[in-house]
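**Q** Any chance you can model this:
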Amino acid sequence: MGSVKKKTKNKGTLSRFFRFVLWICFAGILVAVLCGCVYTLYLTKLVEDRFSGRRWSVPSTVYSDSTVLYAGRGIDRGSFIEKLRRLGYRKSEDKRLVRGQWRNRSRSIDVFLHDLEVPWKKRKGFPVKIRIRDGKIAGIAHMKTGDALAVIELEPEEIMQFFGKERERRDLISIKNVPEHLVQAVLAAEDARFFSHLGFDPAGLARAFYTNLKHGEIRQGGSTLTQQLAKNYFLTPERTMRRKINELFISIAIEMKYEKKEILEIYLNEIYLGRKGAVSVNGIGEAADFYFDKKVEELTPAESAVLAGMIKGPNIYTPYGDGIKCRKRRDLVLGIMLKKGWISKKEHKGAVNSPVRPTPYRSYRKKAPYFMDYVASQLNEFYPSAVLSSMGYSIYTTVDTDVQAAAEKALRKGLERLEKQNSALKRRNPEKRLQGAVVVMQPRTGNILAMVGGRDYSVSQFNRALQAKRQPGSCFKPFVAAAALETFKPSDFFSNRKKTYKINGEEWTPKNFGRISGDKLSMRDLLKMSCNIAAVDLASRTGLSKVVSLAEKFRFTTPFREYPSIALGAFEVVPLELAAAYCAFAADGIQPYPLSLKNVVDEKGHSLVRKHVDIDSVISPEKAFLITSMLESVVNTGTARSLSKMGITFPVAGKTGTTNNYRDAWFIGYTPDFLALVWVGFDDGNSIFVTGGSSALPIWADLVKSMPGYISGNGFTIPPGVVKRRICKQSGELASRRRCPETYDEYFLETNRPLSECRVHKSSGFFRRLFNKGRSVFGNDI
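**A** You can find the predicted model right below:
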C-alpha cells in the first residue's frame, strides 16, 4: 500500500514537472512569436521606408548633340554605319526591316529609326531610305509612304555617366514592359513557386538545410526570389546563419507590404548581371542593352533564358565567356519552362537551336574626357556631385562624337608624325611628351563640337584647350588688322624695313621668320606672308591703345599691354578664348559665348537647366568680311597654301602662328559652317623646331577631311557696305586701264574705299584729269 502511494506521488510530481516544462516551452514560443512579430513589424517599417523613397542611386547620363541629316550634307558611309552601331542599331539579316535595324545597299542606307525623345523634340520611329551619291546625301524618303523628307534627326549618343562609389549602371524598367517569357525564364531559373509562397519556400529551405548539414558549412541558400532581393538590397553578402535569419524575416516583411508584381519589378531592377569594364551591370534592362543591344520588350525567349541563367553566376555563365557553359545553362532554363508548360515544344526547339549571339563587347569608357571635364565643371555650378551620381538626370551637350573622335585621332597621329620626322621631339617621360590641343566650334552658335586638351587623358588630365595660357604669335595679327580698318585699307602699304622700338627703356627690333622681299607690304600681303616687321608698323601707325581696346572686346581674360610686340602675339591667351574670338570673323562680327551644355532633364522629363545661344557684336559685318577675305589669301597663296596639297579644296580662311623660338605652333581655320583651332607645343615651353604651317596645319587638314557633314563648300557672303575695286599692285590705288601692269581685285569698306587713280602709272590728257577730278568729288560711282 505504501508502495502504491509512493508511485502515485512520483507520478504527480512528474506530471507537474512536464506541465511546467510545457508551460515554459509555450511561453518561450509565445515570446519568440511575439518578438518575431515585433521584429517583423519593425522590418516592415524599415522596408517601407527604404522602398517608399528613392530605391536606387541612378547615375546621371551625359549625351552628345543629336545628328541632323538632310539632302546635300556630306556623309561618309563607313563612319555613318559605325555611328548607327554606337546608337544601338543592328544590321538586318533579312528583307524585313524592324525598329532599330539598318541595311546597307549599293546606293542607299535604309534605317528604321528609334523613337526620339529629347527636350526639344519627340517622335516615333519610322523607316527611312537615305540615298547617297558622291559622298553626299542625295535625298531622304519615308520607306512606307515614299514621301521625300527634308530633315531627319538621329538620337543623341551617350558619352558618359556620373557614377557614385558603387559604379553601377542601371536602366530602370517597368514590369508592364517586361515580356511574359522573360518573367517565366527568371522564375524557371530562380524561383518557380514565386507566385504561390509567402516569401520563403519550406521545401527549398529543407533542401538547403540538408546540403549545408551534410557539408558542415553554408553551401546552398535555398533562397526565394524575395529572399534574394532582401539579401541584395538590405544585407551584406556574408554567408552566416544570422544573416539567413534576417533574410527570412525581411522577406516576410516585403511580402506583407507589397504585391508580387511590384516585388518582381524591384528584383528585376536590382539583380547583378556582370561587369562592363570597371562598371557593374545591374538590372535586367541594363543587361538587355549590354548583352543584346535591345530593350527588354524586344528580347526573344532564348535571349531571356540566357539572362535568367546568368543570375546564378554572371561571370560563369556570361555569353562573353565560356560559350558552352552559357548555352547549357540557357537550355536548362528553357527545359524548365517547357516542363512547366510556359513555352510550347516548337518554341523550345527553336530556342535551343538558336545560337547565343551577344552584341560585341563594349567596356565602359568616358568619351571626350577633356570636354566632359569642362561640362562637369559647369554642372557643378548647379548640382553637387552626390546629386549627379544619384538622381538619374539626362544631360544634353553640344559635342559631336564623330568630330570629337576625328579630332582626337588627328592630334594623336599628327604628334606621332612630328616625333617621327624629328627625333629631338621625342621624350621618354610620358608627362613631358609633345602636346597639343584642338577646339572645333560652330561660329554662329558657339556650340563646341569637339575639345581635345592633350594627346592622352590617362597620362595628363590638364586641359590645354581650356587651362593653358600660350602666346598666339601671328594668330593675333588679324585683330591688329581689324583695329586698323577704321583708318587704313587692305591695299594700304606698311613698312617691311627693319626698325627698332623702345619698350620700357629697352630696345626691341622685330624680325621676320623667313626672308620676305620688298620694302613695303599691303595689309593683305603682310597677313598672307605673316610679315612681323610690317605687322608691328601696322599696329604702331594704328595706335597701340586702339589695338588693345579692340582686342578687349573679344572677351580675352588675359591682360594686354600697349607694347609694339602685341602685333606679334607676345602675350598669353587661352586657346578656347582665341577660337571663340575668331568665330566673330566667320559670323559677321558676332562673337558667341562657347556653349557646351544645352539641357538638363530629370527622370520625368522636366527641364531643369536650359542654355541658350549668347552672342555679342564685337566688330561690324563689313570689317569681319574684310578680315576673312584677307585670311582666305593666307590659305590660297600664303603661309597655309599647302592645304590644297592636303586635299582641302573648298573655301577656307585661316591663319598660321608661330611664337619666338618655336615654342608654340598654331593654325586656326574656318568656313561659314565650322571653325577649328589646333595648337602644338611642349608644356614646359621648349622649342618644337617647326612652324604652325608645318605642325598644326597638317593636323587641321586631317581633322577636317574626317568631318564631311560640316563641309558644304559654300563661300563667305559679301555683306552690304563692302565694295570691290580693281587695284594696282604697285601703288595700292585704283588701277588705270591698260596702264597698270599688275592688278588685282580688292574689297573695301564703302566708307573707306580708294578714290584716287594710280599715280605711278597715271595717264595724261585733259579728259583724264577732268575724270579724276570728278571722281575725287563725286566718288567712284561716276
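**Q** From now on I want contacts and neighbour counts done on CA atoms only, so please keep to that.
**A** Will do.
**Q** Could you report the neighbour count for Gly350?
**A** Look at Gly350: counted by other Cα atoms under 10 Å, it has 12 neighbours.
**Q** Over to Ser642?
**A** Around Ser642 there are 18 residues (other Cα under 10 Å).
**Q** do the same with Ser731
**A** Residues near Ser731, counting by other Cα under 10 Å: 20.
**Q** How about Ile311?
**A** Neighbours around Ile311, by other Cα under 10 Å: 20.
**Q** who's in contact with the residue lying closest to it once chain neighbours are set aside?
**A** In space, and not counting its chain neighbours, Ile311 is closest to Leu273: 6.2 Å by Cα to Cα, 6 or more residues apart in numbering. Counting by Cα atoms under 8 Å, 6 or more residues apart in numbering, Leu273 touches 280-284, 287, 307, 310-311, 314.
**Q** State whether Leu273 is indeed within a strand.
**A** Yes: with DSSP: H, G, I helix; E, B strand; the rest coil as the criterion, Leu273 is assigned to a strand.
**Q** Give the buried residues for stretch 450-468.
**A** Buried residues in stretch 450-468, defined by neighbour count with 16 or more other Cα atoms under 10 Å: 450-456, 463-466, 468.
**Q** could these be laid out in JSON lines, adding secondary structure?
**A** JSON lines is the format used below for those (three-state DSSP):
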{"residue": "Ala450", "secondary structure": "strand"}
{"residue": "Met451", "secondary structure": "strand"}
{"residue": "Val452", "secondary structure": "strand"}
{"residue": "Gly453", "secondary structure": "coil"}
{"residue": "Gly454", "secondary structure": "coil"}
{"residue": "Arg455", "secondary structure": "coil"}
{"residue": "Asp456", "secondary structure": "coil"}
{"residue": "Asn463", "secondary structure": "coil"}
{"residue": "Arg464", "secondary structure": "coil"}
{"residue": "Ala465", "secondary structure": "coil"}
{"residue": "Leu466", "secondary structure": "coil"}
{"residue": "Ala468", "secondary structure": "coil"}
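**Q** compare with the first, here's sequence two:
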Amino acid sequence: MSSLLFAPFRWFKRHFWKLVTVFIVLSVSYLIYIDAQVKHHFAGHKWEVPAQIYARPLRLSLKQEISIEEIQDELKLLGYRQVATADDVGEYSIGKDILSIYRRAFQYGALTAPERRLKIDWQGLRISQIALLDDNQNARSVLLEPWLISRLVGGLSEDRMLMQDSDIPDMLKIALIEVEDKNFYKHHGVAPLAILRALFANISAGRTVQGGSTLTQQLVKNLYLSRERSYVRKLREAAMALVIDARYSKDEILNAYINEVFLGQNGKVAVHGFGLASHFYFNKPLQELELVEIATLVGMVKGPSFYHPKRQKDRSLERRNLVLRILFDEQYLSASEYQSAIAKPLVTSSSPSLASGQHPAFMDKVRDELFSVVPDSSERLAGVKVFTTLDVNAQLRAENALISTLEQKSQARNLPNIEGAMVVSDISSGEIRAIVGGKRAQFAGFNRALNGYRQIGSLMKPVVYLAALENAYEFNLATRLADEPVEYDDKEGKKWQPQNADKSFRGEVSLLDAIVNSYNVPSVNLANLVGFDEVAATLQRLGYEKAVKPLPSLALGAVELSPLEVNQIYQVISNQGELRPLHALSSVTTADNQLIWEREAVSQQRADIDASYLLNFALHQVTKKGTARALGEQFGRVNMAGKTGTTDDYRDSWFAGFDRNLVTSVWVGHDDNTPVNMSGATGALPVFMAFQAQNSPKSLVRAFPETLSIAHFDVASGQHMLAGCPNIMSVPAITDGLSDAQGCAELERNPPKAPKKERNFFERLFGW
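**A** Below is the predicted model:
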C-alpha cells in the first residue's frame, strides 16, 4: 500500500530533469512566440492613428488690412494665453496698436517654422511693421500655426495623437512613475512583491482594492490583451511584460505608455494618450501644460470616468492634489510651488477641434479630396496630417449666420422646414474657407452645399452680360436693350414668353439698368443677340463642368447648380476672369512630416479682364441701388458686389456676393422644392448680410485697367457723347470698343428714333 502512495513521487523524482527540460523548452518556446508577437507589433505601427485635419494658417503681411481683434480671435482659437508680457511660447499681449506674440514652432506641409517672438504694429487699419524680435529683423509676412480642426477617425473606436519623447514634459514622466509605478526603473517588467501585496490586500478586503501591475503590464494589457479577468491572462500579461522589458529600453516603454493610456471618451471614440488628452481637456499642446494640468491628467489614469475633470470636478480636484502631494513628498516640488499649485482652481477648456464630425459639411469636401490623393486607407490611418483651407472663424460665422437667419425666417413666415446652404471661398486663390450644408450645421447628413442642385434663377444673368461685354464693339454698359413682349421657342418647341417680375415693360432700358434691377425680358433679348450657344459656352468657361442646353430659358437660370458650383462661377467673375479651381485641401504629410502630396497652383484666364471689370462695376451698383440695395444701406462705406436670384413661384432664393477677399454663395429653400415665397433679396441676401456683419468685410477695390476709360453716353439712345452734354450717363467702358464721341449739337440734329411700339391685334389685322 505504501509503495503505491510513493509511486508518483518516485516517478516525479526519476523524471524530474526531463520535466524541467520540457518546462524550459516550452517556456522558451512560448517566450519566443511572445517575443515575435511583441516585436512585430511594438517595432512597427503600434496603433492605427486617424488623419489629423488642420485649418489654414493665418498669414499676416505688411499693409494688410486686418484688425487686432481678428488676430486675437485666431489666437484664442489656437489656445494662446493673453498675458501682460508674452515671455513664453503660446502667449500674447496687446498694447496700443501693437500685438506681441510668442509663436509656437509648427510644421505646415514642407515648411518648418521655428518658435518666434513677434511684434506687430498698426498704422490706422493696416499692419505697418512685423518685427522678428529674436533676429532683430523685420519681415514682410509671417504665418501663425494651423489649428487642429478634427480627426478623421472613420470606423475607429479610439483616437490618439502620437508624441515623440522630446515633446513629453519631464514632469509628466516623473509624476506618472511616482504615482503609478515607483520602481519602474528598477524592476524587469513585473514586480512580484507588489503583486503579493495587492493579492493579500484584495483577499483581506474580499474585493479588488489594489493593483500590482507595473506600467509595463498596463501597457501590455492595453496593447495586446482583452479585458477578461483570469489567471491565464495575468500570466500571459507577465510574460509579455518581461519580454518587452528585456527587448526595449525603459524610455521606449514609458513613451509607448504615454501614447497608449486611456484617458476618457469623446462621444463614441476613446481618447488615448496624453497628447490627445491635453488638447481634449485643456485645448493646448502637451508641452505647454502647467503643473496642475499635468497632475490632473496623471490623476485620471486610475479612473478616467471616476476622476473626469469636467463631470466629476470635486473628485478630480482631490485626486489632482494627491498627485501634487506625492510630488512634494518626493521633493520634486518646493513648499511654495506645492502651496501655489493646490491653491489653483481646476480649469478645463472645451475643445471643439476634437469633436467628432465637427463642421461635417466642410469635412465632406475634405474627404472627397483626401480619398482622391491618398486612396490607401492604411496610409490614411497612419497619422497623416491633412492641411486644409478652412478658416474656422469664417466657418463659425457662416454657420451662425445661416442658422440664426433661417430661424428668424421660420418663425416670421411659419416655415418650419426651411433649409439653406452656404459656401465661402477666397477670391484670389480658390481656397474654400467655409461650407455649411444645412441649418443643422453640426450634424452630418445631406450636404446641400455640395449636392443640392437647384435652378439658379437670376444668378445666371451676369453670365449673359459678361458674354455681351466681351464684345466691346457691340455692347457696353449704356447699350439700349428692348424691354417689350417677346416670344421664343423653348423646350420641345413650345412657345415661351418671358415676363419681368413686376409684369410691366419699359420699352428700352440700358444694359446697366437691366442688370441692376434684374429685368428678365432685356436679359433674354440680350442673350438672343449674343447667341444662346455663346451664353452656354460662357457658363462652362466660368467653371461649370456639365453639359448645357442653349435654350432661351437658360438666360433666366433654367439650369441646376449646387451652391459650390455657383461659388466657382462667381469666383471667376470676382477675380477679373481668372479661374482658380475651388479646393479644400492644400497638402498632406506623413505623421513625421514627410510630404506626401501638395497642391500645385493652377489658374486660367477664362474671361476678358476688361469685361470682368465692367461686370464687377455693375454688380456693385446692384448693392447700391438695385435688388441688393439693402446690403449697401447696411454697410455704408464698405463696397461690395453681388446678385440676387429667384426662381419660378419663389421656390429658390439665391444670393452670390463678394467683398475684396471673399466670395459667398447662399441658397435658401425647401428640400421638396415647394415654394418658399421669398425672393433672393428677402431670403438668401439676409444670410449674406448676417455673415458679413460678423466677418469685418473689406471694401471692394479693383485696379482700373489702362484699357478702360470713363465714357459718356446719351441716356435715350446709348450713343457715345462728349462730356458735358445733357441727359448722359457716365460709366466705365472699353476704350477700343468706343465709336467716335458725338457733340451735343450733332445729337440735336439727329435725335434718336423713338422705340418701336408693339402693335396690338387690331393694328396688325388692319395694317395700321
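**Q** What residue in the second structure is paired with the residue nearest to Ile311 of the first structure?
**A** Counting by TM-score structural alignment, Leu273 of the first structure corresponds to Leu263 in the second structure.
**Q** just checking, Leu381 of the second structure touches Ala51?
**A** Yes: Leu381 of the second structure is in contact with Ala51 according to Cα atoms under 8 Å; the separation is 6.1 Å.
**Q** Neighbour count for those two, which is higher?
**A** Ala51 (26 against 19).
**Q** The more buried one matches what in the first structure?
**A** In the first structure, Ala51 of the second structure lands on Ser60 (TM-score structural alignment).
**Q** how close does that match sit to Thr397 of the first structure?
**A** Here the distance between Ser60 of the first structure and Thr397 of the first structure works out to 13 Å (Cα to Cα, to the nearest Å).
**Q** most centrally placed residue in the second structure?
**A** Leu390 (3.0 Å; Cα atoms, centre = their mean).
**Q** excluding its backbone neighbours, what's nearest the counterpart of that one in the first structure?
**A** Aligned by TM-score structural alignment, Leu390 of the second structure pairs with Val399 of the first structure. The shortest distance from Val399 of the first structure to any non-neighbouring residue, by Cα to Cα, 6+ apart, is to Leu449 (4.3 Å).
**Q** Next SSE downstream of whatever helix or strand that neighbour lives in?
**A** For Leu449 of the first structure, the host element (DSSP states H and E) is strand 448-452. Sequence-wise, the next helix or strand downstream of strand 448-452 of the first structure (DSSP H and E) is helix 477-484.
**Q** any idea where the strands of the stretch 501-650 of the second structure begin and end?
**A** Assigned by DSSP state E, counting those that start in this stretch, the stretch 501-650 of the second structure shows strands spanning 507-510, 560-561, 578-579, 585-589, 595-598, 604-605, 641-646.
**Q** Nearest to Arg236 of the second structure, out of the ones you listed?
**A** Closest to Arg236 of the second structure of the strands of the stretch 501-650 of the second structure, according to Cα to Cα: strand 585-589, at 38.0 Å.
**Q** Now tell me what touches the closest one from outside.
**A** Strand 585-589 of the second structure has contacts (Cα under 8 Å, 6+ apart) with 109, 366, 369-370, 384-389, 595-599.
**Q** try 10 Å
**A** By Cα atoms under 10 Å, 6 or more residues apart in numbering, the surrounding residues in contact with strand 585-589 of the second structure are 51-56, 107-110, 365-370, 373-374, 380, 383-390, 431-432, 594-601.
**Q** With stretch 364-380 of the second structure instead?
**A** 48-53, 152-154, 357, 360, 363, 384, 386-390, 432, 435, 437, 444-445, 447, 449-450, 583-588, 590-591, 596-599.
**Q** and the residues you listed, which are buried?
**A** The buried subset of the contacts of stretch 364-380 of the second structure - by 16+ other Cα under 10 Å - is 48-53, 152-153, 357, 360, 363, 384, 386-390, 432, 435, 437, 444, 447, 449-450, 583-588, 590-591, 596-597.
**Q** so who does the aligned residue in the first structure for Lys549 of the second structure touch?
**A** Under the alignment (TM-score structural alignment), Lys549 of the second structure pairs with Arg561 in the first structure. Residues in contact with Arg561 of the first structure (Cα under 10 Å, 6+ apart) are 544-545, 547-548, 570-571.
**Q** can you tell me which helix in the first structure is longest?
**A** helix 2-52 (DSSP state H).
**Q** Of all the residues in stretch 467-482 of the first structure, which ones are buried?
**A** In stretch 467-482 of the first structure, counting by 16+ other Cα under 10 Å, buried: 468, 470-482.
**Q** Quick one: the residues in the second structure that it pairs up with.
**A** Going by TM-score structural alignment: stretch 467-482 of the first structure matches residues 451-466.
**Q** Just the terminal-to-terminal distance for the matching stretch.
**A** 27 Å.
**Q** rewinding a little: Throw the buried residues of stretch 450-468 of the first structure into JSON lines and include distance to Gly721 of the first structure, thanks.
**A** Output for those, formatted as JSON lines (distance: Cα to Cα, whole Å):
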{"residue": "Ala450", "distance to Gly721 of the first structure": "34"}
{"residue": "Met451", "distance to Gly721 of the first structure": "36"}
{"residue": "Val452", "distance to Gly721 of the first structure": "38"}
{"residue": "Gly453", "distance to Gly721 of the first structure": "40"}
{"residue": "Gly454", "distance to Gly721 of the first structure": "42"}
{"residue": "Arg455", "distance to Gly721 of the first structure": "44"}
{"residue": "Asp456", "distance to Gly721 of the first structure": "47"}
{"residue": "Asn463", "distance to Gly721 of the first structure": "41"}
{"residue": "Arg464", "distance to Gly721 of the first structure": "39"}
{"residue": "Ala465", "distance to Gly721 of the first structure": "36"}
{"residue": "Leu466", "distance to Gly721 of the first structure": "36"}
{"residue": "Ala468", "distance to Gly721 of the first structure": "39"}
